[in-house]
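**Student:** I need the structure of the sequence given here:
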Amino acid sequence: MPGIDECLLEVMRLPGARGAAVVDWTSGLALGTIGDSPNGDHEATAAETAEVARMAAEQPAFALPALDPSGDRAVTGRGTAPSVEDVIVTTGGGYHILRFVETAFDSSVFLHLWLDRAEGNLALARIRLGEMAERLVLA
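**Tutor:** Next up, the predicted model:
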């Protein structure tokens, strides 16, 4: 079970990875960073991507209602984990993948990967980020 630093090192092994961070989307603070930042400032990038993550996670249009144990009807007010798994922003030169991390407490963390469009594989990166998000240990 990797911690933040080990997770970020593993993310940077992905083909085309330019930079990565673990970010708290409620505060906009970077819990860990590695590699380059799109604007040269990891903290500013963390705050900016947190706004995108928060916007996606809090929109009712993207929410899937939780079902009661019988599976018959939606239950409201359960848990704080966003139903959104990830957000992908495509730019001319790359992809920004924001992968939400479910935790035992408040689930307010996501992995941000900045991936080069020419060298990276979006599908592979999305799958690997999902695997890493499941194994990430926040202490």
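
**Student:** CA only for contacts and neighbour counts going forward, please
**Tutor:** Noted.

**Student:** out of everything not next to it in sequence, what's closest to Trp58?
**Tutor:** Residue 58: Glu, not Trp. Pro82 (7.3 Å; Cα to Cα, 6 or more residues apart in numbering).

**Student:** Alongside the first, I'd like the structure of this one:
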Amino acid sequence: MANIHDSLAKLMTIDGAIGVALVDSGSGMALGTLGTGLDLELAAAGNTEVVRAKLKTIAALGLNESIDDILITLSSQYHIIRPLAAAPEVFIYIALDKARGNLALARLSTREVEKQLEL
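**Tutor:** Below you'll find the predicted structure:
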């Protein structure tokens, strides 16, 4: 089991990683952040709204589903949001430079870190 800082540090080793955060979607506040070049506190709050909207839509559709991850593709970045299976109100957020990052590897690494994270 890994702590928050170690988990975020591992995610920052992914090629193209710009910033990472562990976010409490109940409050929209970051439990931990790492990286530069991006306001991760603002990203945490904004992506909380994305997660809430998706959960509301899933409920409205009557789907018995949970979110594995959410991918947002920008012109120069990928943003991955991954709720924790053990604590769905908490999610991992990672921003990657599209030119340097490997999306498949980032999704795999995020899933592995999520399994090892100890809150």
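
**Student:** Any idea what the TM-score is?
**Tutor:** Once the chains are laid over each other, their TM-score by TM-score structural alignment, normalised by the length of the second structure reads 0.91; 118 aligned residues with a Cα RMSD of 1.7 Å.

**Student:** How many residues are close by the residue nearest to Glu58 of the first structure?
**Tutor:** 22 (other Cα atoms under 10 Å).

**Student:** Okay, and it sits in which element?
**Tutor:** Assigning secondary structure by DSSP states H and E places Pro82 of the first structure outside every helix and strand.

**Student:** Leu14 of the first structure now?
**Tutor:** Going by DSSP H and E, Leu14 of the first structure is not in any helix or strand.

**Student:** about what we covered before: I figured the residue nearest to Glu58 of the first structure hits Ala63, correct?
**Tutor:** Yes: taking Cα atoms under 8 Å as the definition, Pro82 of the first structure is a contact partner of Ala63 at 7.3 Å.

**Student:** where does the residue of the second structure positioned farthest from its centre land in three-state SS?
**Tutor:** Most distant from the centre of the second structure: Gly62, at 24.7 Å, with distances by Cα atoms, centre = their mean. In three-state terms, and counting by DSSP: H, G, I helix; E, B strand; the rest coil, Gly62 of the second structure is coil.

**Student:** Which position in the first structure pairs with Ala104 of the second structure?
**Tutor:** Mapped onto the first structure by TM-score structural alignment, Ala104 of the second structure lines up with Ala123.

**Student:** Now name the helix or strand holding that match.
**Tutor:** helix 122-135.

**Student:** before we move on, the earlier item: pull up the gap between the residue nearest to Glu58 of the first structure and His42 of the first structure, please.
**Tutor:** Between Pro82 of the first structure and His42 of the first structure the distance is 24 Å, computed by Cα to Cα, to the nearest Å.

**Student:** do Val87 of the first structure as well
**Tutor:** Counting by Cα to Cα - Val87 of the first structure and His42 of the first structure are separated by 19 Å.

**Student:** Pick out whichever of these two has more residues nearby.
**Tutor:** His42 (21 against 17).

**Student:** Now that one. Nearest residue, chain neighbours left out?
**Tutor:** Nearest one to His42 of the first structure, counting by Cα to Cα, 6+ apart, is Thr33 at 6.9 Å.

**Student:** which residues touch the one you found?
**Tutor:** 8, 19-22, 42 (Cα atoms under 8 Å, 6 or more residues apart in numbering).

**Student:** PyMOL command for the buried members of those?
**Tutor:** Remark: buried members of the contacts of Thr33 of the first structure, expressed as a PyMOL selection using 16 or more other Cα atoms under 10 Å:
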select buried, resi 8+19+20+21+22+42
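
**Student:** still on that earlier bit, list the residues that contact both of Pro82 and Ala63 of the first structure?
**Tutor:** Ala57.
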